[in-house]
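Novice: give me a 3D structure for the following:
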Amino acid sequence: MKKLLSFGSAVILILLVGCAKMPLRGDYVEEKAPPQIQANENMAAIYFFREWAFTGGGMSYFITEDTKTIGLLKAGSYFAFQATPGKHTYSAETEARSSVTLDVQPGQVYFIEGGIGMGFWAGRPQLAEVTKPIFDKAKPDLKYIRLATPEEVQQFKEKEKSNNAGASL
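Specialist: Okay, the predicted model is just below:
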């Protein structure tokens, strides 16, 4: 009995420790007309993208710059970010973590491709710096998304709550 309790406790601990917050539908907004994010003499531009694939297609993850959440990637999406110069680490996390560190230079444009690899409990994010031609080839099939504002998240939750209340009548 003690072995069974120890095993159960270990499984629960692994599940609690290994679970990062996963994005929900209300955490992002699809944009029909993406903003024009460009590099300039003070800032760099970074494009994050993830092609659609059946394997891991339902999994999404937040992207952080150092410790700040700057966007999220879901299958078939991309977003752009203006970065300050300096060394920054861009990360994604599910049950595992993947990171790319860039020495960001003003006036430069960077491209980071996201993907999903096989994991034990969930897909593992994969981030890699790639070239512009790789992004340009994928871009026509991608939807631009951005993080929802706190107000948009609240509106989404209220709408879901009212939809669920109407369904239970």
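Novice: C-alpha from now on. contacts and neighbour counts both.
Specialist: Noted.
Novice: check contacts around Leu147.
Specialist: Under the criterion of C-alpha atoms under 8 Å, 6 or more residues apart in numbering, the contact partners of Leu147 comprise Asp27, Tyr28, Val29, Ile70, Gly71, Leu72.
Novice: same check, this time on Pro85
Specialist: For Pro85, the set of contacting residues under the criterion of C-alpha under 8 Å, 6+ apart consists of Asn42, Met43, Ala44, Asp103, Val104, Gln105, Pro106.
Novice: one more, for comparison:
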Amino acid sequence: MFRGFRWLLVAAAVVLTGCAATGPRYAEVESAFPTLRAGYGRVLVYRPAGLGAAVQPELLLNGELIGKAQPEGFFFVDRAVGRYTLTASTEVRTTAELDLADGATVYVQFGISMGLFVGHPRLTLQSPATAVPQLAALAYTGAVPLVPGPARSRQADALPSGPAPSRAAPPGQVTLDDLGSLLPAR
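Specialist: Take a look at the predicted model:
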């Protein structure tokens, strides 16, 4: 009996370790985040480790698929200033109302609580003071590749500055800033 229980624990550990997000860590790619255009804000969704690692629902912003809630991962999307509804569904549907302000980032922590058959998603708005320390070790799971670089100074972010400096990517790699020029003007 104990031998069977031991194998069950080993199998569960193998399955759950395969669920964590992989990719460059926040601290490595934060300096490569594109500068927000005027009239835009950023929605950053993150999921620290916790209950229900195998449950990874899709997240919708005003009905548009923007990502998947992977354990120990984060992603972001930039959108025009305004009011948005973020939605995640398992056996229940959970929403969070977001107000995007010009140049601001809204941090949304994803979590799972116990459900009848499947965990229930939780979407919690967090302050930068709470979110940023939690993000440091999380993996980037976004769709566009970011080029890892040195961490950005928090003091430098607080100071107003002129136009954003151009970030040169190593040959063969593309940053979000490079792709921004391909988007139609709004």
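Novice: one step back: give me the subset of the contacts of Leu147 of the first structure that lies in strands.
Specialist: Tyr28, Val29, Ile70, Gly71, Leu72 (DSSP state E).
Novice: corresponding residue for the third one in the second structure?
Specialist: Using TM-score structural alignment as the criterion, the counterpart of Ile70 of the first structure in the second structure is Ile66.
Novice: follow-up on the earlier one: just the buried ones from the ones in strands among the contacts of Leu147 of the first structure, in ChimeraX syntax?
Specialist: Once 16 or more other C-alpha atoms under 10 Å is used to decide burial, the buried members of those can be selected in ChimeraX as follows:
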select :28,70,71,72
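Novice: helix, strand or coil for Val14 of the second structure?
Specialist: The assignment at Val14 of the second structure comes out as helix when based on DSSP: H, G, I helix; E, B strand; the rest coil.
Novice: the nearest residue to Val106 of the second structure once chain neighbours are set aside: which element?
Specialist: Taking C-alpha to C-alpha, 6 or more residues apart in numbering as the measure, Val106 of the second structure lies nearest to Val43, with 4.9 Å between them; neighbours along the chain are not counted. Assessed by DSSP states H and E, Val43 of the second structure sits inside strand 40-47.
Novice: which residues sit against that strand?
Specialist: Under the criterion C-alpha under 8 Å, 6+ apart, external residues in contact with strand 40-47 of the second structure comprise 36, 69-81, 100-111, 135, 138.
Novice: wait, Gly57 of the first structure touches Ala75, no?
Specialist: Yes. Using C-alpha atoms under 8 Å, Gly57 of the first structure is in contact with Ala75, at 5.3 Å.
Novice: more crowded one of the two?
Specialist: Residue environment comparison for Gly57 of the first structure versus Ala75 gives the larger neighbour count to Ala75, 23 against 16, counting by other C-alpha atoms under 10 Å.
Novice: and the residue lying closest to the more buried one once chain neighbours are set aside, what does it touch?
Specialist: Sequence neighbours aside, Trp52 is the residue nearest to Ala75 of the first structure in space, at 4.4 Å (criterion: C-alpha to C-alpha, 6+ apart). Contacts for Trp52 of the first structure (C-alpha under 8 Å, 6+ apart) come out as Ala75, Gly76, Ser77, Leu142.
Novice: residue contacts, the second one?
Specialist: Gly76 of the first structure sits next to Phe49, Arg50, Glu51, Trp52, Ala53, Asp141, Leu142, Lys143 when contact means C-alpha under 8 Å, 6+ apart.
Novice: swap in the third one?
Specialist: Going by C-alpha under 8 Å, 6+ apart, Ser77 of the first structure touches Phe49, Arg50, Glu51, Trp52, Leu142, Lys143, Tyr144, Ile145.
Novice: regarding the last one, what is its secondary structure?
Specialist: Yep, that's Ile145 of the first structure we're talking about. With three-state DSSP as the basis, Ile145 of the first structure sits in strand.
Novice: identify the farthest-apart pair in the contacts of Pro85 of the first structure.
Specialist: Every pair in the contacts of Pro85 of the first structure was compared (C-alpha to C-alpha); the two farthest apart turn out to be Asn42 and Asp103, at 14.1 Å.
Novice: kind regards, and thank you for your time.
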